[in-house]
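Undergrad: the following comprises the amino acid sequence and a computationally predicted model.
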Amino acid sequence: MGYVADRWHKKKPGPDEPECGEHKGLVASKAHGKGKRWQARYDDPNGREITSLHRTKTEAEAEIVKQEAAKQTGSWLDPKAGRVTVERFSLDTWLPSLNINSRSRTEYEGVLKRYLVPEWGNREIRSIKPSEAGAWQQQLISKYKLKGTYPNRVSRYVRGIFRLAVIDRVIPVSPFERIPAPAAEEKATQPPDVAEVRQLITNAYDDRWAAMIELNALTGLRSGEIRGLRLDRIDFLRRTMLVNQQLVYEKGVGMYFAELKTGAGLRTLPLSQRTVDLLAAYVKKYPPRADGESEGLIFVMADGGLIGESTLDYALKSTCKKAKVQPRHWHELRHHYASVLIAGGENPKVVQKRLGHKDVMTTLRTYAHLFAEAEEKTRDVLDAAWAEPGETALEEESPQQGGRIPESRRRQGVLRQVSG
């Protein structure tokens, strides 16, 4: 149990010390008349003494009762903890608590220093109000001009900071608790179809780029994953590929091989026979090097050097120009792979695993429109399966278009009329 101390008077005065002129029977201390008189003292749940100053003895005693009760119920908060600034808690507590690699740490730190520290860096973390949290999220769009899914991502980082502050009992509740996050506005992906990918393969000005374009369309690898792919990750007999590393670039460090960002990225892909044949033919013509930094890599530069991300992007853009198709980014070949799986009837969970997404919601957000198209195909399949003999051949003239419509479409029109 805590106790109250009188700061203005000595607890054990000497025998010859004069009596306080203001308070009878007491001996004044050096702090007499300076600041608040009464000091509440109590131990926190870890046994560390906590103190606070109060104007009256009654207020100090009430504070002790309040804090002791909070310890008993598990709701105790360090009154001084919330005084830490947003910048210090973010960089010194939240960032080190994350189980991320150095590249992700650099990325997160950059985000905080660009969008959070300039706004709230010097503020005490306990001082941020819900209204300010909502306004800050709006600034990501209005002031910083962030678009697409980026405002949502930045907001998630910062919301995580305040969530940890609650868990660490630095603040009682997060200012973001009832504030909705910015919508993750995913752009509908329009990946190249098989015909376009074939054009790119045909017009690639080097065997290396042709093979990489085709392999990526057949496996959906990320840029770093295909550039860091080693021959010993391919099981030609079982027709599988182990994806467990990537080639990355970090400012001040250069290119190096690293583990994948998440455990979900670690995956074994089933390979089609076309993929196996492609790899077998390529490594036969261009055997991987047996030593050096590119040892075992399937794809390297002509001089044996590592392939940078910008080099790969430039190669694809040049190929697009030669093929006379719209400019494509390397990631769109990954989208092509996903679109083929979805069109083939693979469920979202399987697509998630093949792509190495962290969760299935990421897959659904990215490819929602493709799944919707697949649902329409499902309806047509069911209509065809349950049609009476010869019914699927029935067609009607379309007076608006001068063409013919299938019976299943005619039924949909009838259903709309009945429901309407």
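TA: Arrived safely, thanks for sending.
Undergrad: can we go C-alpha only for contacts and neighbour counts from here?
TA: Fine.
Undergrad: helices of the stretch 251-400 of the chain, residue ranges please.
TA: For the stretch 251-400 of the chain, the helices defined by DSSP state H, counting those that start in this stretch occupy 273-285, 309-323, 331-343, 348-355, 360-366, 368-385.
Undergrad: need the ones you listed in TSV (columns: distance to S52 and mean neighbour count).
TA: As requested, these are exported to TSV (distance: least, C-alpha to C-alpha, whole Å; neighbours: other C-alpha atoms under 10 Å):
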stretch	distance to S52	mean neighbour count
helix 273-285	70	15
helix 309-323	57	17
helix 331-343	57	21
helix 348-355	54	19
helix 360-366	48	16
helix 368-385	56	14
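Undergrad: try this one side by side with the last:
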Amino acid sequence: MSHDHCKPVRYNRGMLRKEKRAIGTVWVFRWSEEANGQRRQHKDVIGTTKQFPTEAAANKEADRRRCRLNENKQYLSLKAITFGELINNYLDHELPRLSKSARKANKSYIKNWIEPNWHGRIACSMKTMQIQEWLDRIQRPDGTKVKIKNVLSAIFSHGVRWELVERNPVCGQGGSPGHRGASTGVRQSNRVSIRRVALAPDVVRQTLEQLPLREATMALVDAVTALRASELIALKWKNIGWGTGILQSEFALVEGELKETKSRNNPLPLAESVLQVLRLWRENTAYRSDEDWIFASPHYHGKTPYTYQILFRRHIRPVIERVAGIKSSKVAPIGWHTLRRSLATLLISNGENVKVAQSQLRHTTPKITLELYAQAVSADQQDAHNKVVQMVLPVAFPEKLKARTVTATA
């Protein structure tokens, strides 16, 4: 039996040349392929020299053509594939599957760190210790270096999956399943160099007392539900069960894209005092129908919610920092996630069952709840929620907030 069909095929790199055309000088990618026993010549215009001023720029675009040219060939010889070609295949086929924010972050790490150093290297020649030494030389926080490492590993894993490379030198993974070990891959600590803050109940309470109605409502709901900021801003009035005291978070708004949340079937409890504050905000906003955003922006006539990052930075963070006396550069910046982390700490310090805390925070495992933050029976979850509300909510807060609102509008 003949095995000619298993004979390795050379990676077709083609060649790049300049040619004069009616539109000016252009870059032309030329290659040849064998079909029916005959070798045929092909060419494809990459673009003009104005579009790609340098050969390096034109070659980056040619790398995409090379990947498409070779991706369907079986028994491909892997020795000639550059890491730049691997990057382009990843950008074309894997990156679109990620969320908008992940696409943006990964592109940034590739452009600023990975591509400048590894673009021209033959992918299969990249060794674990070479990558380790390069990563060790990068003068950035450990958290940043871990992300660079993870993106680099994702590119190699994509290459293994597409059979463009045989192994992933970042994690020590070969082409065969299960051939992986932490001790054989690149090592990078994820040690946090700055202290993350969890707010004490009295800090939250004093903060709420100093915030206007809009900001106080947002901060209160976030502090007692641990919603992610993207989930908080995507709430609509129809998501509140006024008679049942239940909040149903269904979507998250990430960089303008509305995404279903993985925990959309996990309802969250709302105490009556929190519902009173929400009713007061509904009475004072122009957008109060069930289909309206709870925190709709009047600047866009209620069609979109507020930009939560700007709102927090301008109006909420200064109050928290003043109340808590936070000035040190060694403390992580106060953000929406600080309120989420604070609730986790309160639940654990109150002695709540870890499953209750996990359900409230909607973590996938109890390990995440315990390690990163210091399906429960609904009665237990409601009880835990009520305890936290009593700890952070100022006495007679809905009435005080209403009086402040009336005074402000008088």
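TA: It's in. Here the structure is a predicted model, which is why all the values come from computation and not from measurement.
Undergrad: now distance to S142 of structure 1 too, for the helices of the stretch 251-400 of structure 1, in a markdown table please.
TA: Output for those, formatted as a markdown table (distance: least, C-alpha to C-alpha, whole Å):
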| stretch | distance to S142 of structure 1 |
| --- | --- |
| helix 273-285 | 46 |
| helix 309-323 | 31 |
| helix 331-343 | 28 |
| helix 348-355 | 33 |
| helix 360-366 | 24 |
| helix 368-385 | 27 |
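Undergrad: P175 of structure 1: which of those helices is closest?
TA: helix 360-366 (25.5 Å; C-alpha to C-alpha).
Undergrad: right, and the helices of the stretch 251-400 of structure 1 - which one's nearest P151 of structure 1?
TA: For those, proximity to P151 of structure 1 was assessed by C-alpha to C-alpha; helix 360-366 is nearest, at 15.4 Å.
Undergrad: next, the mean deviation of the closest one compared to structure 2.
TA: Once the two models are superposed, helix 360-366 of structure 1 sits on average 3.8 Å from its counterpart in structure 2 (mean C-alpha distance after the TM-score superposition for structure 1).
Undergrad: contacts for that helix?
TA: If you take C-alpha atoms under 8 Å, 6 or more residues apart in numbering as the criterion, helix 360-366 of structure 1 is touched by 186-189, 348-349, 351-352, 357, 371.
Undergrad: I'd assumed Y249 was in contact with Y256 of structure 1.
TA: Yes. When contacts are counted by C-alpha atoms under 8 Å, Y256 of structure 1 is listed as touching Y249 (6.5 Å).
Undergrad: ok, so of the contacts of helix 360-366 of structure 1, who is nearest I50 of structure 1?
TA: Closest to I50 of structure 1 out of these is H357 (46.4 Å), distances taken as C-alpha to C-alpha.
Undergrad: what about stretch 69-84 of structure 2, how long is it end to end?
TA: End-to-end distance of stretch 69-84 of structure 2 (C-alpha to C-alpha, to the nearest Å): 15 Å.
Undergrad: okay, buried residues for that stretch please.
TA: Going by neighbour count (16 or more other C-alpha atoms under 10 Å), the buried part of stretch 69-84 of structure 2 is 69-70, 76-78, 80-84.
Undergrad: and if you look at stretch 211-222 of structure 1?
TA: For stretch 211-222 of structure 1, the neighbour count (16+ other C-alpha under 10 Å) marks 211-222 as buried.
Undergrad: now it: which residue numbers in structure 2?
TA: Aligned using TM-score structural alignment, stretch 211-222 of structure 1 spans residues 217-228 in structure 2.
Undergrad: how far off centre is that stretch?
TA: Relative to its chain's centre, stretch 217-228 of structure 2 lies at 20 Å (C-alpha atoms, centre = their mean, to the nearest Å).
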